[in-house]
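S.K.: Just to be clear, the model below is a prediction. Sequence and coordinates:
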Amino acid sequence: MTRRSGGSRLPQVAGACFILAALVSMAGSLWAAANPLSPEDLANQTANLTAGEVAFLYVCSLVSIWAQIFTLLGGIMAYQRSNWRLVVVCGVFSLLTLGFVLVESSILGALGLLLVLASRREFVS
């Protein structure tokens, strides 16, 4: 796929934002898995939560893991300027990623999504 003459670099910047968002989110997930809470700390942090709320937190972490995969895919596709609609869908998933302090991956994903939306004409399809 060749770059259009006079085209901007917005899709590549958007792809870099998506890839960085996915990597930060993956690093946060790996850090959390490598440093689990002790049973006492877990009991203290979930003492005021119902079982449904704890289950909801586990579901959110699984959604974040799937969103990481879609965000990485969207980043690669945006960098290649391949399929605009699928990149937008992956960009929406990037808003569901969780990082080290919850929001940095989502902010990078939102920035990438805005850049993709602004560069619609730069994509092949």
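M.R.: It's in.

S.K.: rest of the way, CA atoms for contacts and neighbours
M.R.: Will do.

S.K.: Could you find the residue nearest the spatial middle of the chain?
M.R.: Within the chain, one residue has its C-alpha closest to the average C-alpha position: by Cα atoms, centre = their mean, that is residue 94, at 3.2 Å.

S.K.: Grab the longest helix from the chain for me.
M.R.: When every helix of the chain is counted residue by residue (DSSP state H), the longest turns out to be helix 51-80.

S.K.: also this one, for the comparison:
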Amino acid sequence: MNNVYFRVYDQGGEVVSKTSFDPTDSVLSCIDPLSIPPPRTVASLKTSLNQAERIFGLEFQLFLDDNGETLLNDGDTINLLSDNYPGISEADLMAVPYNQQQKIKEQKQKITKQPREFSKTIRAN
């Protein structure tokens, strides 16, 4: 069984990967297909990529190819035992673009929220 290969992108282009394995190509990444929990769907692959790349809280999509032409749907099944699954080789890797602006917007919203007012008082004895 081969690895699952991918490249991560944000609005600025390629992003240095946290799972890079090639010192000459720090954006080329891969994960072990056995790290993808059953049922092996695009949604479970996204969960594994999320954990591997630590892109929690960011909206991202998976594209079948590095050109970003074919979007994979969360319910699509991935047959890792076949010789034709998304990201099967470095030549047939997936694109993983994410929206960094979404994370920045969420962080700004957290900072600007007003403190809560509580209706109950606390007494210490």
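M.R.: Structure received. This one's a predicted model, so the numbers in the text were calculated from it and none came from an experiment.

S.K.: List the TM-score for the superposed pair.
M.R.: Counting by TM-score structural alignment, normalised by the length of the first structure, the TM-score of this superposition works out to 0.25. Behind it: 53 aligned residues with a Cα RMSD of 4.3 Å.

S.K.: What segments of the first structure are helices?
M.R.: For the first structure, applying DSSP H gives helices covering 10-34, 39-45, 51-80, 84-94, 104-118.

S.K.: Would you mind listing the outside residues contacting the second one?
M.R.: Going back to what we said before, that points to helix 39-45 of the first structure. Identification of contacts with helix 39-45 of the first structure by Cα atoms under 8 Å, 6 or more residues apart in numbering yields no residue at all.

S.K.: and the closest residue in space to residue 9 of the second structure that isn't next to it in sequence, how far is that from residue 4 of the second structure?
M.R.: Counting by Cα to Cα, 6 or more residues apart in numbering, residue 97 is the residue found nearest to residue 9 of the second structure once chain neighbours are left out, at 4.4 Å. In this structure, residue 97 of the second structure and residue 4 of the second structure are separated by 16 Å, where distance is defined by Cα to Cα, to the nearest Å.

S.K.: And residue 27 of the second structure, by the same measure?
M.R.: For residue 27 of the second structure, the distance to residue 4 of the second structure under the criterion Cα to Cα works out to 14 Å.

S.K.: same deal with residue 107 of the second structure?
M.R.: If you measure residue 107 of the second structure against residue 4 of the second structure using Cα to Cα, the figure is 31 Å.
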